[in-house]
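*Asks:* Based on what follows, work out the 3D shape:
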Amino acid sequence: MLPVPTTLPDVPARPSPAGRTAARLAPSPDGLRERKKRARREALVEAAQTLVLQRGLDTVTVEDICAEVGVSPRTFFNYFPSKDDAVLGLEDLAVRPEVVATFVQGGPSGALLDDLEVVVADVLAQQVVTPERMARTLELVQREPHLVARHVAWVEGHRAELVEMFVARRAVRPFVPDPELLALVVMSLLRASTLEWQQRDRVGEPVDHLPGVVDQLRALLTDTRGPEPVG
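*Replies:* Okay, here's the model as predicted:
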């Protein structure tokens, strides 16, 4: 989720790119516990996708998925609100609270596109994307059209959260672009970075390809040349 804070901290000086990367990827005090939770979540997704590919969506139950992983349905619902979410591997586009707080107050740089990049990088750095997962998900959506509606609803929910964050920032540091447009930009940057990662033979992680995607967007926004003369 994207919680918008009611108490806003001071805006820090703009960190260097290396500093932003180090801060984004620094382990938390609860790192071991988080890794265990992540491993269990991934096991649930893998079991859900494998079973549905084998047997079809309608014949697989939450209990079946739990039996494969060795957890209870209660544990399952601590990770996913529904079977469809597990099959799609959906998770919150989580931005760390401190990143949200800094962004809402107008930081870390004060430049909207630069600060958007920090937010998107924070989301991408926490995502788990593997070629196998991506291939399975695409196959499942093709086989089970019902899953498309759930994915659309998931996107819409996060769009609304992003809009809320942008509205909060605009109240502190006014800007021109519509928050709805900015939400679409964020979703596009997430998608484009993942596509770039795929096209570059999956070198590194999707977050590593975000700066190049943002540079392309920046070039588009600053290209004020008129049409080339004919003849």
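
*Asks:* Could you use CA atoms for every contact and neighbour count after this?
*Replies:* Will do.

*Asks:* which stretches of this protein form helices?
*Replies:* For the chain, applying DSSP state H gives helices covering 17-25, 31-55, 62-69, 73-79, 83-88, 97-105, 112-125, 131-143, 146-172, 179-199, 210-222.

*Asks:* So what's the residue count around the closest residue in space to residue 43 that isn't next to it in sequence?
*Replies:* Nearest residue to residue 43, sequence neighbours excluded (Cα to Cα, 6 or more residues apart in numbering): residue 69, at 6.5 Å. Neighbourhood size, residue 69 [other Cα atoms under 10 Å]: 17.

*Asks:* To compare against the first, here's the next sequence to fold:
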Amino acid sequence: MTTRRTGLREQKKQATREALREAALRLALERGPDNVRVDDIAEAAGVSPRTYNNYFSSREQAIVAAVTTERETRVGAAVADQPADVRLADAVIDAIVDQYTAQGDPGRDVLLLITTRPALHDAFVHTATAIEHPLADAIGERLGDADPHTARVLAASVTAAVRVALEQWLQPTPANSGLVVPSGALPQLLRATLAPLAPAFDAAQKRSHRPHK
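*Replies:* The predicted model follows:
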């Protein structure tokens, strides 16, 4: 009975988080993010402002969450799900690329919001930091390394590389162009920024004596 109650509670929390982020993005697109208050988002989602603050610390965070949609959990799970004989560098890079592009690129209107509002741009890029801890856990599990610093350093390095790729991808467009054109294809940018980390992953995997193809 306790397990069932816990499961229902988690489902309710997930539903509330989803309602808040969907309301935040919808209102931002309709009114412009500068004209959306936390109270407006909470009301649209059917919860109190106090409840809103249990999930998000700002309107920007809620708006961006509608685009990223629990990516940190999915990245860690994608690495953990790779077969044990897959090269660790490949497992991590493929997981990052897949999860950052699994739902397709954000639509034009969303890109316009992100690229033209510094606070939203920064919040979107900052979401990369959320993948660090789940990714460190997944890397540590695959390495089976008693030294926890290796997995954390590798995960932090991946986070930095992802931020660089996102910054490049979301470079400001020329003034008055009226277009939102990301700079380069995101999968290629991610692979390019993550590639320099492959030797470090290979070295860590070699020390762990885990076989890979």
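
*Asks:* what's the TM between chain one and chain two?
*Replies:* Structural agreement between the two chains, given as a TM-score (TM-score structural alignment, normalised by the length of the second structure), stands at 0.52; 162 aligned residues with a Cα RMSD of 4.6 Å.

*Asks:* circling back: pull up the gap between the residue nearest to residue 43 of the first structure and residue 31 of the first structure, please.
*Replies:* From residue 69 of the first structure across to residue 31 of the first structure, the span is 22 Å (Cα to Cα, to the nearest Å).

*Asks:* Nearest the middle, which residue of the second structure would you pick?
*Replies:* Taking Cα atoms, centre = their mean as the criterion, residue 71 is the residue nearest the geometric centre of the second structure, at 4.2 Å.

*Asks:* What residue, apart from its backbone neighbours, is nearest it spatially?
*Replies:* Ranked by Cα to Cα, 6+ apart and with sequence neighbours excluded, the top spatial neighbour of residue 71 of the second structure is residue 99, at 6.7 Å.

*Asks:* Show me what that neighbour aligns to in the first structure.
*Replies:* For residue 99 of the second structure, the equivalent position in the first structure is taken to be residue 123, counting by TM-score structural alignment.

*Asks:* Looks like that match contacts residue 92 (just checking).
*Replies:* No: judged on Cα atoms under 8 Å, residue 123 of the first structure makes no contact with residue 92 at a distance of 9.1 Å.

*Asks:* Please tell me how far the residue nearest to residue 71 of the second structure sits from residue 148 of the second structure.
*Replies:* Relative to residue 148 of the second structure, residue 99 of the second structure is positioned 25 Å away (criterion: Cα to Cα).

*Asks:* Comparing those two, which shows the higher neighbour count?
*Replies:* Neighbours were counted for residue 99 of the second structure and for residue 148 using other Cα under 10 Å; residue 99 has more, 18 against 14.

*Asks:* thought the residue nearest to the centre of the second structure was touching residue 101?
*Replies:* No: the pair residue 71 of the second structure and residue 101 does not pass the contact test of Cα under 8 Å, sitting 10.4 Å apart.

*Asks:* Let me see the contact set for the closest residue to residue 203 of the first structure other than its chain neighbours.
*Replies:* Nearest residue to residue 203 of the first structure in three dimensions, chain neighbours excluded: residue 197, at 6.4 Å (Cα to Cα, 6+ apart). Contact criterion Cα atoms under 8 Å, 6 or more residues apart in numbering gives 203, 204, 205, 206, 209 as the residues in contact with residue 197 of the first structure.

*Asks:* counterpart of residue 73 of the first structure in the second structure?
*Replies:* Taking TM-score structural alignment for the superposition, residue 73 of the first structure sits opposite residue 46 in the second structure.

*Asks:* I'd like to know how many residues surround that match.
*Replies:* That count, for residue 46 of the second structure with other Cα under 10 Å as the rule, works out to 15.

*Asks:* repeat for residue 158 of the first structure
*Replies:* Other residues near residue 158 of the first structure number 18, with proximity taken as other Cα under 10 Å.

*Asks:* gap between it and residue 165 of the first structure?
*Replies:* With the distance defined as Cα to Cα, residue 158 of the first structure ends up 11 Å from residue 165 of the first structure.

*Asks:* And for residue 209 of the first structure?
*Replies:* Using Cα to Cα, we find residue 209 of the first structure at a distance of 24 Å from residue 165 of the first structure.

*Asks:* now do residue 64 of the first structure
*Replies:* Per Cα to Cα, residue 64 of the first structure is found 38 Å from residue 165 of the first structure.

*Asks:* Nearest residue to residue 128 of the second structure in space, ignoring adjacent ones along the chain?
*Replies:* residue 159 (5.7 Å).

*Asks:* same deal with residue 25 of the first structure?
*Replies:* With Cα to Cα, 6+ apart as the criterion, residue 25 of the first structure has its nearest non-adjacent residue at 6.9 Å, and that residue is residue 125.

*Asks:* got it, and residue 80 of the first structure?
*Replies:* When the adjacent residues along the chain are set aside, residue 80 of the first structure lies closest to residue 86, with 6.1 Å between them (Cα to Cα, 6+ apart).
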